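*Asks:* here are the coordinates; sequence isn't available:
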């Protein structure tokens, strides 16, 4: 890892706001809003991922509702590829594939439009944060069920104390910032 890359990661990490007891008591929320609000930091975050995928022949970025859309869409745009949304249930019209999962403070269901990911397409799933791994595991299930070739799951932030990687065994994971 070169010095400029490490200093860029450091700049991003310094600008992530820590919010204790949100959305429920005992949960520490890592807020990336300050990065999104600063053009240079936003560009830096996008560049970290576009540089990584520039030569990997990725066909699609599959971005997870909702904050994953922001960076995932920008990454896809720079790479000149499509971005496919994975949405919370009730946000996409049928037909769709769905997968349910548990969160650290509840449960949810994700959906992917049927046919949005074509069999054999090389896909990177992008989300802002890897926490307990439930959301990412559900997204990976949807992409593989659709026939996509899941190259990697990518995250701006990983909360390692929540052991999300354990639910993603067998998948390649890249997190830019790890707490």
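*Replies:* Now that the structure is in, tell me what you want to look at. Quantities reported herein were computed from a predicted structural model and do not represent experimental measurements.

*Asks:* rest of the way, CA atoms for contacts and neighbours
*Replies:* Noted.

*Asks:* quick one: residues contacting the closest residue to residue 130 other than its chain neighbours.
*Replies:* Sequence neighbours aside, residue 158 is the residue nearest to residue 130 in space, at 4.6 Å (criterion: CA to CA, 6 or more residues apart in numbering). The contact partners of residue 158, by CA atoms under 8 Å, 6 or more residues apart in numbering, come to 129-131, 175-179.

*Asks:* enumerate every residue touching the closest residue to residue 147 other than its chain neighbours.
*Replies:* Closest residue to residue 147 apart from its sequence neighbours, by CA to CA, 6+ apart: residue 119 at 4.1 Å. Listed by CA under 8 Å, 6+ apart, the contact set of residue 119 reads 146-149.

*Asks:* what are the contacting residues of the lengthiest helix in the chain?
*Replies:* Identified as the longest helix of the chain according to DSSP state H is helix 39-53. For helix 39-53, the external contacting residues (CA under 8 Å, 6+ apart) are 8, 11-12, 35-36, 71, 74-75, 78-79, 156, 176.

*Asks:* roughly how far is that helix from the heart of the chain?
*Replies:* Distance, stretch centre to chain centre, for helix 39-53: 14 Å (CA atoms, centre = their mean, to the nearest Å).

*Asks:* kindly report the same for stretch 144-158.
*Replies:* 8 Å.

*Asks:* secondary structure element for the residue nearest the centre of the chain?
*Replies:* Centroid check for the chain by CA atoms, centre = their mean gives residue 127 as the closest residue, at 1.4 Å. Per DSSP states H and E, residue 127 falls inside strand 122-130.

*Asks:* okay, buried residues for that strand please.
*Replies:* 122-130 (16 or more other CA atoms under 10 Å).

*Asks:* which residues of the chain fall in strands?
*Replies:* 17-20, 28-31, 60-64, 82-88, 96-103, 106-113, 122-130, 149-158, 173-178 (DSSP state E).

*Asks:* presented hereafter is structure B, for comparison with structure A:
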């Protein structure tokens, strides 16, 4: 079944479930598991990411996905472009020489890392994850890739929680989200 971009976005929006007061009172959790369960919805997400990238970037050398849900969308998107997928993982999960960066979370600190040979200097890289909230993890990923002298083209997410202003933290990098919620 052929769908236009608006129909694909509508399918995605109706596929995301809301769980009020999870994991704590006042939080509305946006659950993407129905998107992953429905091949049409998942394909719509990949189609929309691909369309955005093809319209805006002539050359992309790699897609970098954030641990762990960026790993769900990134490889499928990289395959569409015939390019490699790069893992950005929680510290201690990658073998061989790595470079890491620590960043602040709401309640503490975290650390992510990349293998030192994952990207070459000057490579044009797109970063992908499922959700952009405060921007801490995505910002740390940008820092890691900049240390490897990569050229970050864009930060892609399925869902952006706009009230948390994560995109502001990522400037000057471009953020593209398929769905936005307050």
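*Replies:* That came through, no problem. Quick caveat: nothing in here was measured; it's all calculated off a predicted structure.

*Asks:* ok so, going back, can you put the strands of structure 1 in a markdown table and add distance to residue 53 of structure 1?
*Replies:* Formatted as a markdown table, the strands of structure 1 follow (distance: least, CA to CA, whole Å):
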| stretch | distance to residue 53 of structure 1 |
| --- | --- |
| strand 17-20 | 27 |
| strand 28-31 | 25 |
| strand 60-64 | 10 |
| strand 82-88 | 13 |
| strand 96-103 | 26 |
| strand 106-113 | 23 |
| strand 122-130 | 9 |
| strand 149-158 | 10 |
| strand 173-178 | 11 |
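
*Asks:* ok, which of these comes nearest residue 137 of structure 1?
*Replies:* For the strands of structure 1, the distance to residue 137 of structure 1 is smallest for strand 96-103, at 8.0 Å, taking CA to CA.

*Asks:* wouldn't residue 73 of structure 1 be in contact with residue 65 here?
*Replies:* No - contact between residue 73 of structure 1 and residue 65 fails when scored by CA atoms under 8 Å: they sit 11.3 Å apart.

*Asks:* roughly how far apart are residue 71 of structure 1 and residue 175 of structure 1?
*Replies:* 14 Å (CA to CA, to the nearest Å).

*Asks:* swap in residue 103 of structure 1?
*Replies:* Using CA to CA, one gets 19 Å for the distance from residue 103 of structure 1 to residue 175 of structure 1.

*Asks:* go on, residue 40 of structure 1?
*Replies:* 20 Å.

*Asks:* cool, residue 10 of structure 1 as well?
*Replies:* Separation of residue 10 of structure 1 from residue 175 of structure 1 (CA to CA) stands at 14 Å.

*Asks:* any idea what residue 79 of structure 2 aligns with in structure 1?
*Replies:* Per TM-score structural alignment, the equivalent position to residue 79 of structure 2 in structure 1 is residue 77.

*Asks:* just residue 125 of structure 2 next, same as before
*Replies:* When structure 1 is aligned by TM-score structural alignment, residue 125 of structure 2 is paired with residue 123.

*Asks:* correct me if wrong: that match contacts residue 57.
*Replies:* No - between residue 123 of structure 1 and residue 57 there is no contact under CA under 8 Å: 9.3 Å.

*Asks:* who touches both of the two?
*Replies:* Residues touching both residue 123 of structure 1 and residue 57 (CA under 8 Å, 6+ apart): there are none.

*Asks:* list the residues that contact residue 108 of structure 1.
*Replies:* Residue 108 of structure 1 sits next to 88-89, 100-102 when contact means CA under 8 Å, 6+ apart.

*Asks:* and the nearest residue to residue 149 of structure 1 once chain neighbours are set aside, how far from residue 143 of structure 1?
*Replies:* Among residues not flanking residue 149 of structure 1 along the chain, residue 122 sits closest, at 4.8 Å (CA to CA, 6+ apart). Distance of residue 122 of structure 1 to residue 143 of structure 1, computed by CA to CA: 10 Å.

*Asks:* okay, and the common contacts of these two?
*Replies:* Common neighbours of residue 122 of structure 1 and residue 143, counting by CA under 8 Å, 6+ apart, are 149-150.

*Asks:* looks like the residue nearest to residue 149 of structure 1 contacts residue 60 (just checking).
*Replies:* Yes - in this structure residue 122 of structure 1 lies within contact range of residue 60 using CA under 8 Å: 6.6 Å.

*Asks:* ok, the equivalent of residue 32 of structure 1 over in structure 2 - contacts?
*Replies:* Correspondence of residue 32 of structure 1 to structure 2, assessed by TM-score structural alignment: residue 32. By CA under 8 Å, 6+ apart, the residues touching residue 32 of structure 2 are 15-17.
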